[in-house]
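Colleague: Need the 3D shape of this:
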Amino acid sequence: MPDTPLHDLVVLADAALVDGRIAPAEVGVDDGVIAAVAPAGAGLRGRTTARVDGGRVLLPGIVDAHVHVNEPGRTEWEGFATATRAAAAGGVTTIIDMPLNSIPPTIDVDALAVKRAAAARAAHVDIGFWGGAVPSNAGARRALHDAGVFGFKAFLSPSGVDEFPPLDAAGLDAALDELAAFDGLLIVHAEDPDVLDAHANDGGPSARRFAESRPPEAELDAVRRVIDGIRRTGGRAHILHVSSAAVLPLIAEAKAEGLRLTAETCPHYLTLDVAHIPDGATAFKCCPPIRDEANQDLLWAGLVDGTLDCVVSDHSPATAELKLGFDGDFGRAWGGISGLQLALANVWTEARRRGVGLELVVDRMARATADLAGLAAKGRIQVGADADLVAFDPDAEFTVDAAALRHRNPVSAYDGRTLAGLADAVWLRGTPVEPDGEPIGRLLDRPAERSTA
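Modeller: This next block holds a predicted model:
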């Protein structure tokens, strides 16, 4: 067909996830952007052609909106080179970096510039940045918003690092007031400090005892406070890493009321349960904690019905000494799961077991996370979107070897687990990503006009 344009790249897929359906398709790419999406057999022509077959599915690149890279300042925990290599290996083509645990934390424009300079040298995937809302930057957050952060993270209880203190009740109200004035997004680690204090215990090797020290009531009370705040201000908020299904009715009611609230959960809450965590296995420690199977079932129901908008890794690594070096004491070990590379495979493995389709998994991990950040050109295969694409084999099984993962420190709560789903080819804006090749990622700013999830 001589009138058919010659694209830079054409991907011919026996199965592609387009508009929520998996079907054969052809995708044409020009200048890094999807220029055509057509049914199989349409005859798109490309200077380069790639074929996705053999049971693989062409997916949009995963957008992980909750990643702690920790560089600069704690690069021995994780850095941009290792984190973005891990992302690409797992089919993640965009990450949004949290404002802690780097030093300095991303709480002002100068700190953002330091973070961007570190990331620019080593980005194997695209990277955006959250800012922080801490007591010291009250009244000065607009400048950070204008500098391109996607929103502002706040803790309502101690964060674990002294340079990123929490907001008290008055500070939360003031932050919601301040952000509402410019329609900024507050993303909240929602655990109430008074409840945590009331349930504190002396730690030890039991994961269940650790979970008891951070009960569902802590999340319930904190989420209520956030909802009250956005009801009062008309602002926007997002609840981070929901671990307790007890908060789902509150979130559903707030949405039904028309409040601008979204919420996420994480692979570890959807795939792990406290009864199967051995004593002393502090690789499983995270805050909020992993809970029981009945709770997990309810989280899945909330994900399927849309009460939970999205799934993110909350990749929060540390050195092996900080994770494992306290004789199995959950009270003293660092809290965080290193799961960036395995996020898609983890969720897909459990979804398949439960009869949940790949379409929903990818929607919650790509489209919804992109929409949360206002990245309309990410997380979907459609004309005008960035050509961030993944050839994913949903049936390929592998056994996790923590030492072989791409993140910096060889610690994983999933070590030894058998998972399904491999990303065996990844394109970033139409260019193949080679984790050991030159970094080709870009730094992203918050779009001037943003869409909300």
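Colleague: all contacts plus neighbour counts: C-alpha atoms, from now on.
Modeller: Fine.
Colleague: where along the stretch 101-250 of the chain do the strands fall?
Modeller: Assigned by DSSP state E, counting those that start in this stretch, the stretch 101-250 of the chain shows strands spanning 126-129, 131-132, 152-155, 185-189, 236-239.
Colleague: neighbouring contacts of the fourth one?
Modeller: Residues from elsewhere that reach strand 185-189, judged by C-alpha atoms under 8 Å, 6 or more residues apart in numbering: 150-157, 175-176, 179, 235-241.
Colleague: roughly how far out does that strand sit from the chain middle?
Modeller: Between the centre of strand 185-189 and the centre of its chain there are 14 Å (C-alpha atoms, centre = their mean, to the nearest Å).
Colleague: Proceed likewise with the subsequent sequence, for comparison:
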Amino acid sequence: MKLGETVSAVRSNRVLLGDQVRPAVILIQDGKIQRILKHTDFSGDAACEVLDVGDSVVMPGVVDCHVHVNEPGRTSWEGFWTATRAAAAGGVTTIVDMPLNSIPPTTTLGHFHEKLREAAEKCFVDTAFWGGVVPGNQLELRPMIQAGVAGFKCFLIHSGVEEFPHLTDCDLHAAMRQLQGTGSVLLFHAETEVQPTSEQNGDPTHYSTFLQSRPDVMEMEAIRTVARLCLQYRVRCHIVHLSSAEPLKLIQEARQAGAPLTVETTHHYLSLCAESIPAGATQFKCCPPIRGSANREKLWLALKEGHIDMVVSDHSPCTPDLKKLDSGDFTQAWGGISSLQFGLPLFWSSASKRGFKLCDVVRLLSQNTAQLCGLQGQKGGLAPGYDADLVVWDPERQFEVKANVHHKNKLSPYLGVTLLGAVRATIVRGQLVYREGSFCAEPLGKHLLVPPRRNQVQL
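Modeller: Presented below is the predicted three-dimensional model:
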């Protein structure tokens, strides 16, 4: 079967159906899953293009709902062509593009239309889009919802780029009033400025110096604000890239009080720890920061207990010069980690050692992420009526991250690392877009415009 061709059926001895792995044949028609049969019930016919993957696992494709593509305006950092190829190579069948760091950011209806034009015919996987909330754009929010944005992102601290300023209390209330009754969701970069406890004058090449400049209390105080707003307005709110385990109790209390509040963490907070970051290794810098190993284990426990809803990449690339590797200065380097291609094996490499099952992978990387951005029932599941978005992978197979990086800029803290779980093939709406290191010749992904949601959906 050639890349780019439409697959009529996928057969495997290990298809994940619910929480069970068993032999099955997935029948596909018009890009949708039509039926799922037992091996013995499938006779096939000459016109049926069957992809038999043997003992490889077949699961719903990953839905990565936190990806910075940066096109237009900073395409040298990343663009839709390279980002979505990397996604396909990692078993990601849907990405949701963040409203920054593109120029212009996706903060007006006009900018959203510009983003759609730039992304046209460049996406190898399906792509949805977040809008952004910045000071003064509250009247743009409802038109963007009607146009199909999945929801909105905002910052409570400097975003790192001047064209996407953070919100004041007044701005937050104005945005919340606009979002009431829409069913849309507001995503928060949940850090806020706090008074420094001591002079920050350590060696800038030591990771500990940077870590001390972004203490846990910055996340704690920001999440306290988010929880209060969420309860006051009953607007769906979501905490992106939680790095600190300290606010988890606060989040649980808000949920128990009725707040429609969800939370994600990322692969780097689950895979890396502060104690192991070498001096000058600025490829590890991100905001919020990677914290200590004890904190990491608390995040894993929260995942297991259901207190963290999903895991995403927060793929935030830049050109190598912005990482300041020549000086090794953590205080000056761009904060962001590239991992879109490796999210599935990164998660599985650590999760499998902690007792997580394949059904947990789907719940945390596909099902809940699809639900957050309004794609439930279409993405993130293996059942009749869902898009035929499939990842074929070998959970037992190891590979080393080296020359096989498809992001535009290859710098990553995972270079040279051996991971568990190799992706063999990726199918998007029944079309074979990636297989064994090769891609279809032309991008086959489409834009996902999310219909307005009147009713709040909680995970």
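Colleague: helices or strands up against the strand of greatest length in structure 1?
Modeller: The single longest strand within structure 1, with elements called by DSSP state E, is strand 6-18. Secondary-structure packing of strand 6-18 of structure 1 (3 or more C-alpha pairs under 8 Å, 6 or more residues apart in numbering; DSSP states H and E): strand 21-30, strand 45-52, strand 57-60.
Colleague: and residue 442 of structure 1, how many neighbours?
Modeller: By other C-alpha atoms under 10 Å, the residues close to residue 442 of structure 1 number 18.
Colleague: So what does it match up with in structure 2?
Modeller: Aligned counterpart of residue 442 of structure 1 in structure 2: residue 446 (TM-score structural alignment).
Colleague: Touching, residue 24 of structure 2 and residue 41? I think so.
Modeller: No: checked against C-alpha atoms under 8 Å, the pair residue 24 of structure 2 and residue 41 is beyond contact range at 9.1 Å.
Colleague: Which of these two has more residues huddled nearby?
Modeller: For residue 24 of structure 2 versus residue 41, the count of surrounding residues by other C-alpha under 10 Å is larger for residue 24: 22 against 10.
Colleague: For the residue nearest to that one when sequence neighbours are not counted, give its distance to residue 14 of structure 2.
Modeller: Excluding the flanking residues, the one nearest residue 24 of structure 2 by C-alpha to C-alpha, 6 or more residues apart in numbering is residue 38, at 4.7 Å. Applying C-alpha to C-alpha, to the nearest Å, the value for residue 38 of structure 2 to residue 14 of structure 2 is 11 Å.
Colleague: between the two, who's got more neighbours?
Modeller: Between residue 38 of structure 2 and residue 14, counted using other C-alpha under 10 Å, the more crowded position is residue 14 (20 against 13).
Colleague: tally of neighbours for residue 169 of structure 2?
Modeller: Residue 169 of structure 2 has 10 neighbours, counted by other C-alpha under 10 Å.
Colleague: again with the one 5 residues further on
Modeller: Counted by other C-alpha under 10 Å, the residues lying close to residue 174 of structure 2 total 16.
Colleague: With the one 3 residues further on instead?
Modeller: Neighbouring residues of residue 177 of structure 2 were enumerated by other C-alpha under 10 Å; the total is 12.
Colleague: With residue 257 of structure 2 instead?
Modeller: Using other C-alpha under 10 Å, residue 257 of structure 2 has 11 neighbouring residues.
Colleague: how close does the aligned residue in structure 1 for it get to residue 234 of structure 1?
Modeller: Per TM-score structural alignment, the equivalent position to residue 257 of structure 2 in structure 1 is residue 257. Remark: distance between residue 257 of structure 1 and residue 234 of structure 1 (C-alpha to C-alpha) = 12 Å.
Colleague: Then residue 30 of structure 1?
Modeller: 41 Å.
Colleague: for residue 329 of structure 1, same thing?
Modeller: As for residue 329 of structure 1, its distance to residue 234 of structure 1 is 43 Å (criterion: C-alpha to C-alpha).
Colleague: again, but for residue 47 of structure 1
Modeller: For residue 47 of structure 1, the distance to residue 234 of structure 1 - C-alpha to C-alpha - is 50 Å.
Colleague: which of these two has more neighbours?
Modeller: Per other C-alpha under 10 Å, whichever of residue 47 of structure 1 and residue 234 has more neighbours is residue 234, with 17 against 9.
Colleague: Now the more buried one: closest residue in space that isn't a chain neighbour?
Modeller: Leaving aside its chain neighbours, residue 234 of structure 1 sits nearest to residue 180 (6.9 Å; criterion: C-alpha to C-alpha, 6+ apart).
Colleague: With residue 404 of structure 1 instead?
Modeller: Nearest to residue 404 of structure 1 is residue 410, by C-alpha to C-alpha, 6+ apart, at 7.5 Å.
Colleague: ditto for residue 396 of structure 2
Modeller: Residue 396 of structure 2 sits nearest to residue 421 (C-alpha to C-alpha, 6+ apart), 5.8 Å away.
Colleague: ok, that neighbour - contacts?
Modeller: Here residue 421 of structure 2 is in contact with 344, 345, 348, 349, 393, 394, 395, 396, 397, 398, 399 (C-alpha under 8 Å, 6+ apart).
Colleague: Ok, residue 392 of structure 1 next?
Modeller: Each residue near residue 392 of structure 1 by C-alpha under 8 Å, 6+ apart is listed here: 56, 57, 58, 59, 91, 421, 422, 423, 424, 425.
Colleague: Filter these down to the buried ones, PyMOL style.
Modeller: Restricted to buried positions by 16 or more other C-alpha atoms under 10 Å, the PyMOL selection for these reads:
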select buried, resi 56+57+58+59+91+421+422+423+425
